[in-house]
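Trainee: What follows is a predicted structure for the sequence shown.
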Amino acid sequence: MGAMNESQVVVNQAIADLQREEGALLPILHEVQDRLGYVPKDSVPVIAKALSLSRAEVHGVVTFYHHFRQQPAGRRVVQVCRAEACQAVGADALVEHAKQSLGVDFHGTTEDGAVTLEAVFCLGNCACGPSIMIGDDLHGRVTPERFDALVKAARK
């Protein structure tokens, strides 16, 4: 057996650190995604075996929760709030603009690998919607024009 790649090392370490916790699957998946930016498909059988779960059970959790990615994200992740308060002040139009402007749907990454578009349900900025988060930076009252300017700046 050859040397392990980075993702295998991360997955094995997460399992070793967390498998004895009650309900260890979610903490392991979070740890893997936090360290790698996604949950590699080849980690599903490894995690399943370690936790005595079926591959289908682990895959089902990964695909059920929108937080988990199965491919690496772009260099910048843009999250658009989809909660009711933001919808009430124009988030639906902003979502359509974002998809068209970037040329991707939610969970998609631009062809140049620069930006991944994600939906999020509440950024806690309800009074200043519609809101987006780019990386760790929260932005409120985002118009389509402001969206384009923020994304352009984030690509640099």
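Mentor: That came in fine, so what should we check first?

Trainee: From now on I want contacts and neighbour counts done on CA atoms only, so please keep to that.
Mentor: Fine.

Trainee: Show me where this protein has its helices.
Mentor: Assigned by DSSP state H, the chain shows helices spanning 6-18, 25-36, 44-50, 55-64, 84-87, 91-102, 144-155.

Trainee: Just put those helices in CSV and tack on distance to P130 and mean neighbour count.
Mentor: Output for the helices of the chain, formatted as CSV (distance: least, Cα to Cα, whole Å; neighbours: other Cα atoms under 10 Å):
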stretch, distance to P130, mean neighbour count
helix 6-18, 36, 17
helix 25-36, 26, 19
helix 44-50, 36, 17
helix 55-64, 25, 15
helix 84-87, 5, 19
helix 91-102, 5, 17
helix 144-155, 10, 14
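
Trainee: A further structure is provided below for comparison with the first:
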Amino acid sequence: MEDFVLNPQDYKIINQHILQYQSMPGALLPLLHSIQDDLGFVPEIAYPLISSALSLSVAEVHGVVTFYHHFRSNKPGRHILQVCRAESCQAMGSEILELHIKKHLGIDFHETTSDGAITLEPIYCLGNCACSPSVMIDEEVYGRVDSKKIDQLISDLKRAS
């Protein structure tokens, strides 16, 4: 487990969600979504609390968090930049765009820039195939993204942070 300590407010949020979902059949996914919606991630230190409340093993909780690309186990940056990796975007150059972004930011997927501004993540279809390649920044989708456009978007993000 990572060297991370929950602050009292985060611990309270996690426990409130556990109480809300623990008696619900199939509670794990909705519980994880709720925690991530509030904290931005599902801290590994919370896995034992979740597993105990849902009568699961810590390994089962860890397995679900790591299986689904949506979930994060580390605190994200102030902005989330997701690059679509679906077939249409790949056919239109998303792999070249990915390499450009990684070089520009100096990070790989699932990493955050040293200034804490941007976390880079893959996503497997934004439903914007007609405008491939696409990226999503926070909750806004951008289509027909090339290196010039992404450089401008990143610059705008860093200025806003």
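Mentor: Here it is on my side, so go on. Since the structure is predicted, the reported quantities are computational estimates derived from the model, not experimental observations.

Trainee: rewinding a little: columns distance to G108 of structure 1 on top of the helices of structure 1, output as JSON lines?
Mentor: Formatted as JSON lines, the helices of structure 1 follow (distance: least, Cα to Cα, whole Å):
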{"stretch": "helix 6-18", "distance to G108 of structure 1": "21"}
{"stretch": "helix 25-36", "distance to G108 of structure 1": "17"}
{"stretch": "helix 44-50", "distance to G108 of structure 1": "21"}
{"stretch": "helix 55-64", "distance to G108 of structure 1": "14"}
{"stretch": "helix 84-87", "distance to G108 of structure 1": "21"}
{"stretch": "helix 91-102", "distance to G108 of structure 1": "9"}
{"stretch": "helix 144-155", "distance to G108 of structure 1": "15"}
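
Trainee: and of those helices, who's closest to G129 of structure 1?
Mentor: For the helices of structure 1, proximity to G129 of structure 1 was assessed by Cα to Cα; helix 84-87 is nearest, at 4.7 Å.

Trainee: what's the closest one aligned against in structure 2?
Mentor: Mapping helix 84-87 of structure 1 onto structure 2 (TM-score structural alignment) gives residues 87-90.

Trainee: ok, and what's touching the matching stretch?
Mentor: Stretch 87-90 of structure 2 has contacts (Cα atoms under 8 Å, 6 or more residues apart in numbering) with 129, 132-134.

Trainee: who's in contact with the residue of structure 2 most remote from its centre?
Mentor: What lies farthest from the middle of structure 2 is S23; by Cα atoms, centre = their mean that is 26.9 Å. By Cα under 8 Å, 6+ apart, S23 of structure 2 lies in contact with L54.

Trainee: Now with 10 Å, please.
Mentor: By Cα atoms under 10 Å, 6 or more residues apart in numbering, the residues touching S23 of structure 2 are 53-54.

Trainee: Check I154 of structure 2 too.
Mentor: 79, 81, 101, 104-105, 117-118, 137, 160.

Trainee: one step back: superposed on structure 1, what's the mean shift for the match of helix 84-87 of structure 1?
Mentor: Taking mean Cα distance after the TM-score superposition for structure 1, the mean distance separating stretch 87-90 of structure 2 from the aligned residues in structure 1 is 0.5 Å.

Trainee: circling back to that earlier point, let me know the closest of the contacts of stretch 87-90 of structure 2 to K12 of structure 2.
Mentor: For these, the nearest to K12 of structure 2 is S134 (37.1 Å; Cα to Cα).
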